[in-house]
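S.K.: no sequence for this one, just the structure:
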């Protein structure tokens, strides 16, 4: 089992959720709807100076679904090149 965390601009949230639900039956997840901070290329602070914000999606998947999550995130990264879509994966115990 793996813990997968996706951090991305809010503009990709709906598409990410749709793809996860389409490709992983019964996919369970938690969304932290507003995350602010500094990434590699920009700030996303939800302020008048840096108005954009990110979201964080956390899901736990069985080993066989990890490649599916990676492929979904890779497709989002290629479609939304400037949105800073990131995936972090950690081995988890049930």
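M.R.: Cool, got the structure. Given the structure is predicted, the values throughout are model-derived calculations rather than measurements.
S.K.: from here on, just use CA atoms for contacts and neighbour counts.
M.R.: Noted.
S.K.: measure the residue lying closest to residue 60 once chain neighbours are set aside to residue 59 for me?
M.R.: Distances taken as Cα to Cα, 6 or more residues apart in numbering put residue 3 closest to residue 60, at 4.5 Å, once the chain neighbours are dropped. With distances defined as Cα to Cα, to the nearest Å, the gap from residue 3 to residue 59 amounts to 6 Å.
S.K.: what about residue 31, which helix or strand?
M.R.: Residue 31 is part of strand 29-35 when elements are defined by DSSP states H and E.
S.K.: ok, and here's another one to check against it:
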């Protein structure tokens, strides 16, 4: 099992979720809809100086779906260049 964490601009949230639901059967996820912070290239603080915000999507999935998720994120990054979309993957273990 893998924990996938996507941090991205809110402008790409619908695209990512739609593609995940279309290509990963039974995908489950949690979205934290408004997050602020500093990335490598910019600030996303939701303020008048730095008005944009990000979202975080967390999903635990079977390892066999990770390559599909990587392809989805790569496609979104290609289509929406400069939005700072990041994918982080960590091996996870479910406690019985």
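M.R.: Looks like it came in fine. Note that the structure is predicted; figures quoted are calculated from it, not measured.
S.K.: what's the single longest helix in the second structure?
M.R.: With residue count as the measure and DSSP state H as the assignment, the second structure has helix 66-79 as its longest helix.
S.K.: mean deviation, it versus the first structure?
M.R.: Helix 66-79 of the second structure, aligned to the first structure and superposed, deviates on average by 0.5 Å (mean Cα distance after the TM-score superposition for the first structure).
S.K.: which residues make contact with whichever helix or strand comes after that helix from outside it?
M.R.: For helix 66-79 of the second structure, the succeeding helix or strand toward the C-terminus, using DSSP H and E, is strand 86-91. Applying Cα atoms under 8 Å, 6 or more residues apart in numbering, the external contacts of strand 86-91 of the second structure come out as 1-8, 70, 73.
S.K.: ok, how many other residues are close to residue 5 of the second structure?
M.R.: Taking other Cα atoms under 10 Å as the criterion, the count of residues near residue 5 of the second structure is 19.
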